[in-house]
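Peer 1: the following comprises the amino acid sequence and a computationally predicted model.
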Amino acid sequence: MPFWDGRAANAADIRLYVPGAGWRAAVSMEGDTDDAPVPGSANAVGSVLLNILNATNLVVLTGTGSSFGVSNPQGRPTPAGMWDVWVAVRAAAGDAVFDAIVASFGAERVSENIEKLLTLCKLYLELHDGETSEPVLSMQAFVETAEQAILARVDFIDRESGLDAHDALIRKIGRRGVRKPRAKLFTTNYDLCFEEVARRSRFTLIDGFSHNLDQTYDRTHFDLDIVRREGHRENPDYVANVLQFYKLHGSIDWRRVEGDILRTRAQVGKPVLIYPRSSKYQESFDAPYLDMLSAFQAALREPDTALLISGFGFNDDHISSPIMSAIESNMSLRLAICDLAFIPDEQLVLGAHDLAGKAELPNRFLTRFRRLADSGDARVHLMNGRFQDLAAAMPDLIGETDRERHVQRMRAIQQGAAGPA
């Protein structure tokens, strides 16, 4: 059984990479009878995260891995990984149609990877652009079916979803002092995890959309902030619990209607999101994705900036390359990565105090970050753990506010009033 299956969120499951020693456990290890205990990495992890949160400019990046921290009631869809999307597309297209499309490219070439399959479909349609033959029309129909299936499969959030990890993260990064620039939260996910948890906790997300009846996207809205204006005060009072929020690949509730991008769950216009295929890089240079990506690149070049990454696999070059470029050019940039990619399960099961980890990491970016850490670059910190473990490990800069306690009391009263008499 894999090490992580059924494991609750626990800061003690995070291992910190210590150059020359390996991946160190959080808890201390008892020494021999005459030796002092071998210290764990929990204090060092806490220090790293505290330093990240106290940076002048805080940037957080999450990906698909963060969604696996969600729990849904039985019978509701679970968070979707790439294999889940593959299964959903097969079910929507039908086995015969799906197998025929895969066979047309070669099963070994596709290797049960939905991103490779959609990439090949896209290339085929570009090569046969303008043709109306039966194979071309069939391919177009399959791509449309696949995109609709993906959109439906990643729509798994509702009012009953368990979002404890997202709630912890958004509270801890949103409670920074209002004198500092707003924390910037970037995600490649299409789902509504952060939007739902912000609604529950009464946090405000500045996400580029207006506050009109038809919420409309405009890049200038990212330059706005929320303040409290009172007649007897000359200076504005910046409201707490506000974040800037960027969805780099779009969202399931964004629709393009007559040239505008609206936030709506109505089935109008066309969805605004980047589907999993190799053309993600080119598509990211269209609006609104270019606005989001430009904001990400600009944020990484600000002085005294900290970048915290969890649940992002560094498989998107249009996002990973700017991070590496910023590490090379911005000497004040601090980087902390928490991911499951560093240590195989079979090592974790052994439970040794220091583990060697994987000799070869999944991609070149993680390899380069580890080399930087090995070379003594004190700006780079690597941790092995899940998104929910990281959220549990992050320190609270400020305790629960009066407003947050008031919201919780009011919600408890309302839920009690709505229950059985």
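Peer 2: Everything's here; your move.
Peer 1: alpha carbons only for contacts and neighbour counts from here, please
Peer 2: OK.
Peer 1: and the closest residue to Asn330 other than its chain neighbours, how close does it get to Arg109?
Peer 2: Nearest residue to Asn330, sequence neighbours excluded (CA to CA, 6 or more residues apart in numbering): Arg301, at 6.0 Å. Arg301 is 39 Å from Arg109, where distance means CA to CA, to the nearest Å.
Peer 1: and what of Val197?
Peer 2: From Val197 over to Arg109 the distance is 40 Å, taken as CA to CA.
Peer 1: higher neighbour count, the two?
Peer 2: Taking neighbours as other CA atoms under 10 Å, Val197 and Arg109 compare with Val197 leading, 22 against 13.
Peer 1: can you tell me how far that one is from His406?
Peer 2: 17 Å.
Peer 1: again, but for His381
Peer 2: His381 is 37 Å from His406, by CA to CA.
Peer 1: tell me which of the two has more neighbours.
Peer 2: Taking neighbours as other CA under 10 Å, His381 and His406 compare with His381 leading, 22 against 11.
Peer 1: so who does the more buried one touch?
Peer 2: Neighbouring residues of His381 by CA atoms under 8 Å, 6 or more residues apart in numbering: 16-17, 48, 335-337, 373.
Peer 1: can you list these in CSV and add distance to Ile274 and neighbour count?
Peer 2: Formatted as CSV, the contacts of His381 follow (distance: CA to CA, whole Å; neighbours: other CA atoms under 10 Å):
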residue, distance to Ile274, neighbour count
Leu16, 33, 25
Tyr17, 34, 26
Val48, 33, 20
Leu335, 26, 21
Ala336, 26, 20
Ile337, 24, 22
Ala373, 33, 18
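Peer 1: and the comparison structure, right after this:
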Amino acid sequence: MAALRTIIAQGRKRIGLLVGAGASAGMAKADGSYPLIPAVAGLTDKVLGILEPTYKAQIDGLKAELAQHDIETILSRIRSLSKVIGTAKVHDLDGPGFATFGEAICAEIGKIVDVRLPMPGSAYANLVNWITGTSRDYPIEVFTTNYDLLFEEAFESVRAPYFDGFTGGREPFFDPVSVSRCDLPARWTRLWKLHGSLGWRASDKGEVIRTGQSSASHLVFPEHLKYDQTQKAPYAALLDRLRAFLLTPDTLLISIGFSFADAHIAARLDEALAANPAASVFAFQYKNLDEEHSACDLARRLPNFSLYARDQAKVNGMRGPWKAPPDLPSKDWGPIRSTYLDIDGNFTLGGIEPFARFFAASKSIQAFSTPPTMLPPVAVPPAA
């Protein structure tokens, strides 16, 4: 962690962030309550709960045939059915009926995730302060599966330039050439929305455009868009960018709030890390190690995938608990240690607020410990 603190304080390393739904779920609202935005499980329960009076038969039918019941998998299935069944009926709905169902889901998702950053000093604001706080040889690349506009708000609040793959004025269009070449100046942060975003919709030509509004109509898993290649293009290009980033020598991808349960993302990570030993992933997880099944599987097979969980870590394939040495190696070690371990010896950087504070304070001579008020409540099982 001390070495990482040095690396992120400098501007010479090629660094990327992978931000999942757990990040927004780990942020507090303005009144101090959690979460700012529910994680995928909470989002699924909220959306389906709202739509159940109208679509109960369809929801029950889809859950019965799908192995996963999260909102993205259900929405992908709905979109697929709307494209192929036409006037035939599945679960008492025809193709147009499923299209309407999908639009209703997107509308409810949009209402839930359309939130503003709590001010002042939000976690995303701290991350942007870290990104813009030094001159960089390479741009920071942020890969996120989240639909919200929190990163956009954080960048724009300090007038920090970023590129999300779209260009234009009236109806900004997606430019895959600029995404693949990534040749904008290093001061432009790259913001890649892997699962779509609020404000994305399909134009009359079938192409995905960015509207600048907070409505949500284009939120899907990319591989389920194989029925329409023009709609697949943004997602395929963004996932290819993630793979290309990890295939570049001497890169570091740091994840926060991501479970690695998304098979299409985990597969690209697996392939790229196996092909490029010079790339590394640091996965900062909120739960205990034994609960992080998908991340543990990657850490077991890939020595350049390091997993840091609440109670233990798995580094270079070796597992061990967090433990305080009897003698600190230097006088600065105690304050630095307090920025990533709490008084009980639990790793705190799996939460977005301590994580962002650690990054923002990396250039400071003084090490700032994480206040207990920044940690969301967590249920820890009793000792055996």
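Peer 2: Right, received. Where do you want to start? Computed from a predicted structure; not experimentally measured.
Peer 1: residue in structure 2 matching the residue nearest to Asn330 of structure 1?
Peer 2: Counting by TM-score structural alignment, Arg301 of structure 1 lines up with Leu247 in structure 2.
Peer 1: so its match touches Leu273, yeah?
Peer 2: Yes: judged on CA atoms under 8 Å, Leu247 of structure 2 makes contact with Leu273 at a distance of 7.3 Å.
Peer 1: what touches both of the two?
Peer 2: Taking CA under 8 Å, 6+ apart as the criterion, Leu247 of structure 2 and Leu273 both touch Ala279.
Peer 1: still on that earlier bit, around the residue nearest to Asn330 of structure 1, how many other residues sit close by?
Peer 2: Neighbour count of Arg301 of structure 1, defined by other CA under 10 Å: 19.
Peer 1: I'd say it and Glu328 touch.
Peer 2: No: taking contacts as CA under 8 Å, Arg301 of structure 1 lies outside contact range of Glu328: 10.5 Å.
Peer 1: now find how far off-centre stretch 381-390 of structure 1 is within its chain.
Peer 2: 13 Å (CA atoms, centre = their mean, to the nearest Å).
Peer 1: quick check: buried residues in it?
Peer 2: Buried positions in stretch 381-390 of structure 1, judged by neighbour count with 16 or more other CA atoms under 10 Å: 381-390.
Peer 1: under the alignment, what does Phe194 of structure 1 map to in structure 2?
Peer 2: By TM-score structural alignment, Phe194 of structure 1 lines up with Phe151.
Peer 1: which element is that match on?
Peer 2: Element membership for Phe151 of structure 2, per DSSP states H and E: helix 150-157.
Peer 1: other SSEs contacting the following helix or strand past that helix?
Peer 2: On the C-terminal side of helix 150-157 of structure 2, the closest following helix or strand by DSSP H and E is strand 162-163. In terms of contacts (3 or more CA pairs under 8 Å, 6 or more residues apart in numbering; DSSP states H and E), strand 162-163 of structure 2 is packed against strand 189-193.
Peer 1: matching residues in structure 1 for the strand it packs on?
Peer 2: Against structure 1, strand 189-193 of structure 2 falls on residues 243-247 (TM-score structural alignment).
Peer 1: what do we get in structure 1 for Glu108 of structure 2?
Peer 2: With TM-score structural alignment as the criterion, Glu108 of structure 2 matches Ala149.
Peer 1: buried set for the host helix or strand of that match?
Peer 2: Using DSSP H and E, Ala149 of structure 1 sits in helix 134-153. Residues of helix 134-153 of structure 1 classed as buried: 136, 139-140, 142-143, 145-147, 149-151, 153 (neighbour count, 16+ other CA under 10 Å).
Peer 1: just how off-centre is the longest helix seen in structure 2 within its chain?
Peer 2: If you go by DSSP state H, structure 2 has its longest helix at helix 40-65. In terms of CA atoms, centre = their mean, the centre of helix 40-65 of structure 2 is set 23 Å apart from its chain centre.
Peer 1: how much does the helix or strand that it is followed by stray from structure 1?
Peer 2: Next along the chain after helix 40-65 of structure 2, taking DSSP H and E as the criterion, comes helix 71-84. Comparison of helix 71-84 of structure 2 with structure 1 after fitting gives an average deviation of 5.0 Å (mean CA distance after the TM-score superposition for structure 1).
Peer 1: quick one, helix 71-84 of structure 2 and helix 40-65 angle?
Peer 2: Angle, helix 71-84 of structure 2 to helix 40-65, by axes from the mean of the first three to the mean of the last three CA atoms, to 10 degrees: 50 degrees.
Peer 1: what residues of helix 71-84 of structure 2 count as buried?
Peer 2: For helix 71-84 of structure 2, burial by neighbour count (16+ other CA under 10 Å) applies to 71-82.
Peer 1: ditto for stretch 282-292 of structure 1
Peer 2: Buried residues in stretch 282-292 of structure 1, counting neighbours by 16+ other CA under 10 Å, are found at 283-284, 288-289, 291-292.
Peer 1: pull the longest strand from structure 1.
Peer 2: Ranked by residue count under DSSP state E, the longest strand found in structure 1 is strand 250-257.
Peer 1: tell me the helices and strands packed up against that strand.
Peer 2: strand 260-263, strand 270-273.
Peer 1: export those strands to CSV and tack on mean neighbour count and distance to Lys247 of structure 1?
Peer 2: Shown next, in CSV, are those (neighbours: other CA atoms under 10 Å; distance: least, CA to CA, whole Å):
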stretch, mean neighbour count, distance to Lys247 of structure 1
strand 260-263, 20, 13
strand 270-273, 20, 9
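Peer 1: which among those is found nearest to Leu348 of structure 1?
Peer 2: Judged by CA to CA, the one of those that comes nearest to Leu348 of structure 1 is strand 270-273, at 36.6 Å.
Peer 1: from the chain's centroid, how far away is that closest one?
Peer 2: On CA atoms, centre = their mean, the centre of strand 270-273 of structure 1 falls 19 Å from that of its chain.
Peer 1: what's the average distance of the helix or strand just after that strand to structure 2?
Peer 2: Using DSSP H and E, the helix or strand that directly follows strand 270-273 of structure 1 along the chain is helix 280-283. Here the mean offset of helix 280-283 of structure 1 against structure 2 after fitting is 8.2 Å, by mean CA distance after the TM-score superposition for structure 1.
Peer 1: could you point out the helix or strand that follows helix 280-283 of structure 1?
Peer 2: helix 289-300.
Peer 1: quick one: that next one to strand 242-247, angle?
Peer 2: Going by the same axes, to 10 degrees, helix 289-300 of structure 1 makes 130 degrees with strand 242-247.
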